[in-house]
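Engineer: mind folding the following:
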Amino acid sequence: MSDRVEPLPDVFAIKLAGTGGLDVLQIREMEIPGPASDEVIIKVAAAGVNRGDVKQRMGDYPMAKDFPWGLGLEVSGWVTDVGSSVTEFGPGDAVCALLVGGGYATHCSAPAAQCVPVPKGCNIIDAAALPEVFCTVWMALVEQVGIQPGQSLLIHGGTSGIGTAAIQIAKSLGMTVIATAGTQEKLAVCLDLGADRAINYRTQDFVEKVLEYTGGQGVDVILDMVGGSYLERNLDCLAQRGTICAIASDENPKSEFSTRKVMLKRAKITGCTLRHRSVAEKCKILADLESRIWPLFEMGHIRPVVGARFALEDAAAAHEALEAGNTIGKILLTTSSAEPTLVGRTGQHVKP
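Structural biologist: Model (predicted):
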């Protein structure tokens, strides 16, 4: 898309012209939508790029027929219009929003219940890196597993968007964290974010190292985004009465494992997904994050981790970078209206 010669429309979205390779990502002029009674309209500063977007582009993401098929699960930006029943936001408010689609655009609509103010002191652009991963981690670890202070947690993919959020949330809730990553640079990032230990899964046996670090006891909780062959190995380094929570299956959605190990360890294997949750459920997750995690941004205890930014019209290059797997943290698409301004203590930033 970076080779485009003709001028971009003032208002446009990245649409799918089918499923398949990068060429199905197409720029399409659009009209600014009007809000439903419970919605806000957002002038997008940035949109997060997620593996769910890549899988959807490739036709490998199961979705209900009534779900919107536009790409983009999260955005940050400024409210420009609100529906008749919306009272919590007004024009000029800086928000980040959790979507079921449509974020790859200069403007989008979102249920007001799925919007939260950009954390005070946070970059308005980088705030687009927060909704999807922070909601996913909170849903998995807090709601699904019910983690407790003092427990130990193994996070696979510690420098992914999910991984960087999981390390920071888990540490803020008093857990001991072990993370895996594939390079020395990525191991250093995990430790810098607060992980107590970091394991290079390319050169070390993570089962062996986890057991070494835990005195042979194993970890209480494992957050797994890999699936496939990892499930059996996760059981090997899980503590008695431990829990494995699957939130993705990037290696393979099918796994073979020993039920005997599950029985002997009295293990729990669970999982969850965010996109198909109801608006009310997402609202509850966002409210919990705003009250318990958002203040930590202002204090500097938690930060968004962004590895790369691309112009919205260069969505294909962003997908290519995500598939290559070399970035640390989130990849964002930014619009021409985006400026890297900080949200002040009023929680507002009005675009001229």
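
Engineer: going by C-alpha atoms from here, please, whenever you check contacts or count neighbours.
Structural biologist: OK.

Engineer: by contact count, what packs against the one helix or strand Ala179 maps to?
Structural biologist: Using DSSP states H and E, Ala179 falls within strand 176-181. In terms of contacts (3 or more CA pairs under 8 Å, 6 or more residues apart in numbering; DSSP states H and E), strand 176-181 is packed against strand 152-155, helix 161-172, helix 184-192, strand 197-200.

Engineer: any chance of these in TSV, plus mean neighbour count and distance to Leu238?
Structural biologist: Converted to TSV, the helices and strands packed on strand 176-181 look like this (neighbours: other CA atoms under 10 Å; distance: least, CA to CA, whole Å):
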stretch	mean neighbour count	distance to Leu238
strand 152-155	26	9
helix 161-172	25	17
helix 184-192	17	21
strand 197-200	21	16
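
Engineer: would CSV of the ones you listed with distance to Pro295 be doable?
Structural biologist: CSV is the format used below for those (distance: least, CA to CA, whole Å):
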stretch, distance to Pro295
strand 152-155, 23
helix 161-172, 11
helix 184-192, 20
strand 197-200, 26
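
Engineer: quick one more, to check against the first:
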Amino acid sequence: MATGAAGAAGAVPAEFVAGFPETLAEISRSCRVLSRAEREGRRALGEQAADSGIALSALIGGHLGAARHAWPTLPGVAGARDAAELRKVGAAVLAALEAGVAALADGHGRAQRHAVRRAAGARKAFVDDLLYGRSDPGRIAEQAEGFGLRLADRHIVAVAAAVGEDPYDETHPMLHRVERELAGRFGDHDALIAPKDGQLVCIATSVQRHVLDAFVKTVAAPRTAVGRAHSGAVGVVRSYEEALSALDLAERLALEPAVLNAADLLVFPVLMRDRAAMSDLVRTVLGPLEDARGGAQPLLDTITAYAASGYVNAEAARRLDLSVRALSYRLERIAALTGFDPDDALQRYTLETAAMGARLLDWPSTPA
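Structural biologist: I've put the predicted structure just below:
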């Protein structure tokens, strides 16, 4: 009977159906329920099938086919004396079939969850090693191929900041949504999506910038930063650090764009390279604002909003929730105290640069 069951099971190897028709035959005689040991046996077979790459639908189909093939020859069916007895036998066999299929599904799902956790753990370990930048390059390059990355290529790293108090991790629904979206749109692609320190990271080759753009659009995080393209494992680390730096600058400078490109922010590391000179600029240009009524912060905010609005009075006033008249008064106070006129093209550049430096140095909260 096992041979017939295997034939009915189709593509499912006989060992994954073996014993089930015999169990049904015995239950058709006794009308008992499937025992705990028998359920555990099916559960174990479900795990083994998942580990062997057999789909759950095929596994269940194999068991249903085996049951259908065995039904006419089951002792309880063939020996039923009347319709009532046949119904009793049929109910017992169907209950056993239901319990057996449920156990198969449970084992199959359990194996898949274990596989996902193992894969997630391996991915986390690889991403940590890769972005830490201190692991053996040969080993990292070998591991990278298993995740679809060829580190000899030029790569770009994008980092999406977490939303509020909801950090990204291996169980976050956005991770699976992004993976499904990119797989559905691009099929096989040389990109790796993974959580890292509560943020979501995408590593893609420079020639697949469209994949990176799709990642940024799908995540739709309040702020995402994109590093520049660099070659090799060291280049991945560098692009990642550029993206992190861009997120940090955006936080400190209250930059508005939701998507930040590290290439657009190169001026800030240049400005901060000589911290002493930046501190001197802030003290010299903005120091007098501390003598204003209410302190320097409101006037510093005015310089920032005026620059962000393209030096349009009405827009700057709207951003600051002021009347245009009140804004004009503030601009006059800034010019009077600092000696730099915000409406003069050259002098406004000095004010704007000093205001950026103040935010980078956390001035006036922290003395420059």
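
Engineer: and the TM-score between them?
Structural biologist: Once the chains are laid over each other, their TM-score by TM-score structural alignment, normalised by the length of structure 1 reads 0.24; 139 aligned residues with a CA RMSD of 6.5 Å.

Engineer: grab the longest helix from structure 1 for me.
Structural biologist: Secondary structure assigned by DSSP state H gives helix 279-292 as the longest helix of structure 1.

Engineer: buried ones in it?
Structural biologist: 279, 282-283, 285-287, 289-290 (16 or more other CA atoms under 10 Å).

Engineer: any idea which of those is closest to Thr176 of structure 1?
Structural biologist: Taking CA to CA as the measure, Thr176 of structure 1 lies nearest Leu289 of those, at 20.4 Å.

Engineer: and Ala47 of structure 1, how many neighbours?
Structural biologist: Residues lying near Ala47 of structure 1 (other CA atoms under 10 Å) number 34.

Engineer: actually Glu22 of structure 2, not the one I typed
Structural biologist: 16.

Engineer: next, the angle helix 161-172 makes with the longest strand anywhere in structure 1.
Structural biologist: Of all segments of type strand in structure 1, defined using DSSP state E, the longest is strand 39-49. Here strand 39-49 of structure 1 runs at an angle of 100 degrees relative to helix 161-172 (axes from the mean of the first three to the mean of the last three CA atoms, to 10 degrees).

Engineer: could you point out the helix or strand that follows strand 39-49 of structure 1?
Structural biologist: Immediately after strand 39-49 of structure 1, counting by DSSP H and E, sits helix 51-57.

Engineer: elements contacting that following helix?
Structural biologist: Using 3+ CA pairs under 8 Å, 6+ apart: helix 51-57 of structure 1 touches helix 315-324.

Engineer: so for the helix it packs on, what gets flagged as buried?
Structural biologist: The neighbour-count check on helix 315-324 of structure 1 (16+ other CA under 10 Å) flags 315-319, 322 as buried.

Engineer: can I get the buried residues of helix 279-292 of structure 1 in TSV with distance to Leu333 of structure 1?
Structural biologist: Below are the buried residues of helix 279-292 of structure 1 laid out as TSV (distance: CA to CA, whole Å):
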residue	distance to Leu333 of structure 1
Val279	25
Lys282	23
Cys283	24
Ile285	24
Leu286	22
Ala287	25
Leu289	23
Glu290	24
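
Engineer: farthest-separated two in these?
Structural biologist: Val279 and Glu290 (16.1 Å).

Engineer: quick revisit: between the buried residues of helix 279-292 of structure 1, which sits nearest Val189 of structure 1?
Structural biologist: Using CA to CA, these come closest to Val189 of structure 1 at Leu289, 23.2 Å.

Engineer: from Asp192 of structure 1, how far off is that closest one?
Structural biologist: Going from Leu289 of structure 1 to Asp192 of structure 1 by CA to CA, to the nearest Å gives 22 Å.

Engineer: can you check Leu322 of structure 1 too?
Structural biologist: For Leu322 of structure 1, the distance to Asp192 of structure 1 - CA to CA - is 22 Å.

Engineer: what does Ala311 of structure 1 give?
Structural biologist: Taken as CA to CA, the span from Ala311 of structure 1 to Asp192 of structure 1 is 28 Å.

Engineer: name the helices or strands packed onto the helix or strand harbouring Arg330 of structure 2?
Structural biologist: Here Arg330 of structure 2 sits within helix 324-338, counting by DSSP H and E. Helices and strands touching helix 324-338 of structure 2, by 3+ CA pairs under 8 Å, 6+ apart, are helix 297-308, helix 313-320.

Engineer: okay if I get the ones you listed as JSON lines plus distance to Asp128 of structure 2 and mean neighbour count?
Structural biologist: Below are these laid out as JSON lines (distance: least, CA to CA, whole Å; neighbours: other CA atoms under 10 Å):
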{"stretch": "helix 297-308", "distance to Asp128 of structure 2": "37", "mean neighbour count": "20"}
{"stretch": "helix 313-320", "distance to Asp128 of structure 2": "41", "mean neighbour count": "17"}
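
Engineer: got these as a markdown table, with distance to His155 of structure 2 columns?
Structural biologist: Below are these laid out as a markdown table (distance: least, CA to CA, whole Å):
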| stretch | distance to His155 of structure 2 |
| --- | --- |
| helix 297-308 | 32 |
| helix 313-320 | 38 |
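
Engineer: nearest to Ile27 of structure 2, of those?
Structural biologist: Nearest of these (CA to CA): helix 313-320, 77.4 Å.

Engineer: mind checking how far the helix of greatest length in structure 2 is from the chain centre?
Structural biologist: Counting by DSSP H, the longest helix found in structure 2 is helix 83-132. Relative to the centre of its chain, helix 83-132 of structure 2 is centred 25 Å away, using CA atoms, centre = their mean, to the nearest Å.

Engineer: how close does the spatially most central residue of structure 2 get to Leu182 of structure 2?
Structural biologist: The structure's structure 2 has its C-alpha centroid closest to Leu175; by CA atoms, centre = their mean the separation is 3.5 Å. As defined by CA to CA, Leu175 of structure 2 lies at a distance of 11 Å from Leu182 of structure 2.
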